[in-house]
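Chemist: I would like the atomic coordinates for the input below:
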Amino acid sequence: MTGRPSITLRLSFYYAALFSVIGIQLPYWPLYLSSKGLAAAEIGWILAASYLVKALTNPLLGHITDRHGGRRKGLIILAILSLSTTTLFFWADGFAAVLLATLLSSAAFTAMLPLGDSLTLQSAVRHRLDYGRIRLWGSLSFIVISGLAGQFLIDAPRSAILLSCLAGLVLALLAAAQLPDLPQAPGKSRQQPIGELLSRPVFLLFLAVCSLMQASHMIYYGFATLHWHAAGLSGTVIGGLWAEGVIAEVVLFACGARLIARFGPGRLIACAGIAGAIRWAVLAATTDPLFLAPAQLLHAFTFGAGHLGAMHFIMRAIPAGLSARAQGIYSAVTTGIVPGAAMLMSGRLYQSLGGYAFLVMASLSLAAWALAQPMRRRWTGGLICGHQEG
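Modeler: Alright, predicted model coming up:
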């Protein structure tokens, strides 16, 4: 147990630093892209590129990590690359230049979260740490940064959005440098073929369910701020709505150990689907903050419960020798390929349907709930490689 407080603190600081960047990017980056003269459909393509690039970088990084270990070193390199490539936006003008800058910067930055999750999950197993209580510091950082940013970024020069992201990336580099490292001991577990995992129907169902849930957030991530700003909501209200959803997520993460013990990963993932159908239907129907506020509380389930359930599924179902590759595949598919394709469509959907585009997202959430049922029936709760799934 020696060193647990120190490891917990360093991992928590890493999530706080990383999500200080996400707290700027997620709500306000579309405004920055709009200031570059890009139309809604073009913004959809740019945002989609940041998701789709994960399909190449994250599995490759997972393979390298499982083979050679050294997660901290990889995170430091990624932080340096992310910081340097993000500066390219100072000179990027026009769709093609912005797209190129997005591909380069996103290739590094989007790999930092799954590799950090892999390190945290391994630390949680070795040192009996609570993943949820570590991960919630990222959510708290998002709340503070997105809420404070709403006070001035809406009306400030759009270059302030880019400068804020760069400041957060400097903090992320400092945080990566002080992370613990867990070198993988040589052994047969490192040599397990990834094909064994990809041949398991329960793992494929898991990827499908989580992909649909992540994809259902794309109109929200890409166009909620633009939609609410066009409806006359102030920057303070918009920042508050974003922060409120993540506050609910933090509460769920704080109770994560008890929720997992009571319901298990499968039920939490299924719950995210039902919550998404309700949440997106409300966002489609109104821009009145009196109705948006309670709907935003459902973020605790649409993202929080889904993510917590997914991380515990990986922790329980995947052998240690496949953990980084499994995390990379999970990230590439569920937060890369599928939501990236959804983001490509989201620009045109929002341009054509406006707020009613959220109804399409509600249908994706219902599909996720439906697929979660056979996933739960197939998985007994143990390892899915080398053992029967149930």
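
Chemist: okay, CA-based contacts and neighbour counts for the rest of this
Modeler: Noted.

Chemist: got the buried residues for stretch 125-141?
Modeler: 129-141 (16 or more other Cα atoms under 10 Å).

Chemist: helix, strand or coil for Leu233?
Modeler: Classification of Leu233 using DSSP: H, G, I helix; E, B strand; the rest coil returns coil.

Chemist: The buried residues of stretch 125-141 in helices, which ones?
Modeler: Residues of these located in helices (DSSP state H): Tyr131, Gly132, Arg133, Ile134, Arg135, Leu136, Trp137, Gly138, Ser139, Leu140, Ser141.

Chemist: quick one: the nearest residue to the last one once chain neighbours are set aside from Leu179, how far?
Modeler: Spatial nearest neighbour of Ser141, excluding adjacent residues (Cα to Cα, 6 or more residues apart in numbering): Ala16 at 5.1 Å. Noted for Ala16: a distance of 13 Å to Leu179, by Cα to Cα, to the nearest Å.

Chemist: Then Asp117?
Modeler: Where Leu179 is concerned, Asp117 sits at a distance of 12 Å (Cα to Cα).

Chemist: So which of the two has more stuff around it?
Modeler: Leu179 (25 against 19; other Cα atoms under 10 Å).

Chemist: Secondary structure element for the residue nearest to that one when sequence neighbours are not counted, which one?
Modeler: Residue nearest to Leu179 in three dimensions, not counting chain neighbours: Arg10, with 5.7 Å by Cα to Cα, 6+ apart. If you go by DSSP states H and E, Arg10 is part of helix 4-35.

Chemist: Tell me which other helices or strands that helix touches.
Modeler: Where contact means 3 or more Cα pairs under 8 Å, 6 or more residues apart in numbering; DSSP states H and E, helix 4-35 is packed against helix 40-52, helix 112-127, helix 131-152, helix 159-177, helix 218-230.

Chemist: Next, the second sequence, to be compared with the first:
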Amino acid sequence: MTLPPLTPDQMVKPRRFELRISLMFAALFLPVGIHLPYFPLWLEHVGFGAREIGVILAAPLFLRVVTTPVVTAFADRARDRANVLVAFVAASLLLSLGYFLPPTYTIVLGVSLVLAVFWTPHAPLTDSLALSGVRRFGSDYSRMRIWGSSSFLVANLAGGLILAATGPGAVPTIMAVGLATTLAVALLAPRLGRPRRASPLSAAELQQAAPSLLTPTFLYLVAGAGVINASHGLLYGFGSIYWKGLGIGETTIGMLWAWAVVAEVVMFAFFTRFFGHVSPLRLLIFAGFASMVRWAAFPLFWQAGLGTTGFFLAQSLHAVSTGLVLLGVQKMIAETVSEDRTGAAQGAAFFANGFAMASVMLASGPLYEMLGASGFYVMSGVAGMGVVLLLLARRAAAT
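Modeler: As a prediction, this is how the structure comes out:
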């Protein structure tokens, strides 16, 4: 696909573009770094059981699979995507204040659902601005995006220290402060005008490109990657609750989450050197087996007397079970999907990943309530289902 020529306005690089996008990524992941590990602790703190926690965490995931492509397609038609980003960050901040209302099940679930509609698009909208800079000005995406991972890590550690002093009741306050910081930085986001082509999650592009992507190999592959990623659902929903139940403090819990991010960043840094020559399908199959090992071993570390050292070992495998899956999917799209269908492929991968994660997260509440830490054995089986789908992709590719 040949891109339309740049207009004179589009050829003008905004002042300090890379710095402003880097700050945007850093601010974006501050509240995320609090929400992912500590929001379940707050839900438990205010009196919700495992089943209720599972629904509150899963329902927004189902909703965002539908709404995020619509939002990004709308942003493509707006005068400037940065203005849409500012509006959605401001709405997220206001909606997050709903967690200060009486924490009834109906209120918390309702706030979480509506908040997901406005919060989830922050990342793809920022990605679209960054990628426009890559295409127009030759900016380095990885050097800007790495500040998001670094910010997430800092939020994990700082959040653990704060909660160790204040308790889980402070989570809504920290989230609101994080979103307020994101809003302040979003006001400084560079204005680039309309994009030259649809953003990665454009619903219109996905519909147009569907016939050329609906091959068994592609569908099995993105589905398998999505299921492997979804095997993390029990960890995301109840990992912090499980660790706290063992007597592990919030500071150490923050370090455990941060260590997983460190492992993922290391994978990003050395991926090309060690895995650049490996086919995407083999990478994903390897990641699937590593995920099976991670979840099968997860409940055993404490029983074997390894304490938090064992959990740090398990979190090290995040580099493979998450980082390698993400990179493997992107490598597959880059090597096998034509440029004019890249956005549609990204949308399909987002849908597969989001739907699988939401399904597993929804089941994680009853699962944790019934089995506790033994539920991670089930997650090993979920990762195994992803491997089966990938093996079907390999067979389809060979025929």
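
Chemist: TM-score of the superposition?
Modeler: Put the two chains on top of each other and the TM-score (TM-score structural alignment, normalised by the length of structure 1) is 0.86; 379 aligned residues with a Cα RMSD of 3.1 Å.

Chemist: still on that earlier bit, counterpart of the residue nearest to Leu179 of structure 1 in structure 2?
Modeler: Aligning on TM-score structural alignment places Arg10 of structure 1 opposite Arg20 in structure 2.

Chemist: ok, now Leu31 of structure 1?
Modeler: Aligned partner of Leu31 of structure 1 by TM-score structural alignment: Leu41.

Chemist: In contact with that match, which residues are there?
Modeler: Listed by Cα atoms under 8 Å, 6 or more residues apart in numbering, the contact set of Leu41 of structure 2 reads Pro168, Ser240, Ile241.

Chemist: Among those residues, the buried ones, what's the ChimeraX command?
Modeler: The buried residues among these can be selected in ChimeraX (16+ other Cα under 10 Å) with this line:
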select :168,240,241
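
Chemist: Relative to Ala208 of structure 1, how far out is the alignment partner in structure 1 of His232 of structure 2?
Modeler: Under the alignment (TM-score structural alignment), His232 of structure 2 maps onto His217 of structure 1. Distance from His217 of structure 1 to Ala208 of structure 1, counting by Cα to Cα: 15 Å.

Chemist: and if you look at Ala16 of structure 1?
Modeler: Going from Ala16 of structure 1 to Ala208 of structure 1 by Cα to Cα gives 29 Å.

Chemist: quick one on the thing from earlier: between the ones in helices among the buried residues of stretch 125-141 of structure 1, which sits nearest His299 of structure 1?
Modeler: Comparing those against His299 of structure 1 with Cα to Cα places Ser139 closest, at 11.5 Å.

Chemist: Next up, the contacts around whichever residue in structure 2 pairs up with that closest one.
Modeler: In structure 2, the residue matched to Ser139 of structure 1 (TM-score structural alignment) is Ser149. Going by Cα under 8 Å, 6+ apart, Ser149 of structure 2 touches Ala26, Phe29, Val261, Val265.

Chemist: ok, the residues you listed vs Leu36 of structure 2, which is closest?
Modeler: Relative to Leu36 of structure 2, and with distances defined as Cα to Cα, the nearest of these is Phe29, at 10.3 Å.

Chemist: Which residues are in contact with the spatially most central residue of structure 1?
Modeler: Most central residue of structure 1, judged by C-alpha distance to the mean C-alpha position with Cα atoms, centre = their mean, is Thr335 at 6.4 Å. Listed by Cα under 8 Å, 6+ apart, the contact set of Thr335 of structure 1 reads Tyr51, Lys54, Ser211, Gln214, Ala215.

Chemist: the helices in the stretch 201-350 of structure 1, which residues?
Modeler: Per DSSP state H, counting those that start in this stretch, the stretch 201-350 of structure 1 carries helices over the ranges 201-215, 218-230, 235-254, 256-285, 289-296, 299, 306-317, 323-332, 338-353.

Chemist: His217 and Ala208 of structure 1 - which one has more neighbours?
Modeler: When neighbours are counted by other Cα under 10 Å, His217 of structure 1 and Ala208 differ, and His217 comes out ahead with 24 against 21.

Chemist: Can you tell me the element the closest residue to the more buried one other than its chain neighbours falls in?
Modeler: With sequence-adjacent residues excluded and distances taken as Cα to Cα, 6+ apart, His217 of structure 1 is closest to Met361, at 6.9 Å. According to DSSP H and E, Met361 of structure 1 maps onto helix 357-378.

Chemist: Now do that helix against helix 201-215: the angle between them, please.
Modeler: Going by axes from the mean of the first three to the mean of the last three Cα atoms, to 10 degrees, helix 357-378 of structure 1 is angled at 160 degrees with respect to helix 201-215.

Chemist: that older thread, hmm, the residue nearest to Leu179 of structure 1 is touching Asp181, no?
Modeler: No - applying Cα atoms under 8 Å as the test, Arg10 of structure 1 and Asp181 come out as separate, 10.9 Å apart.
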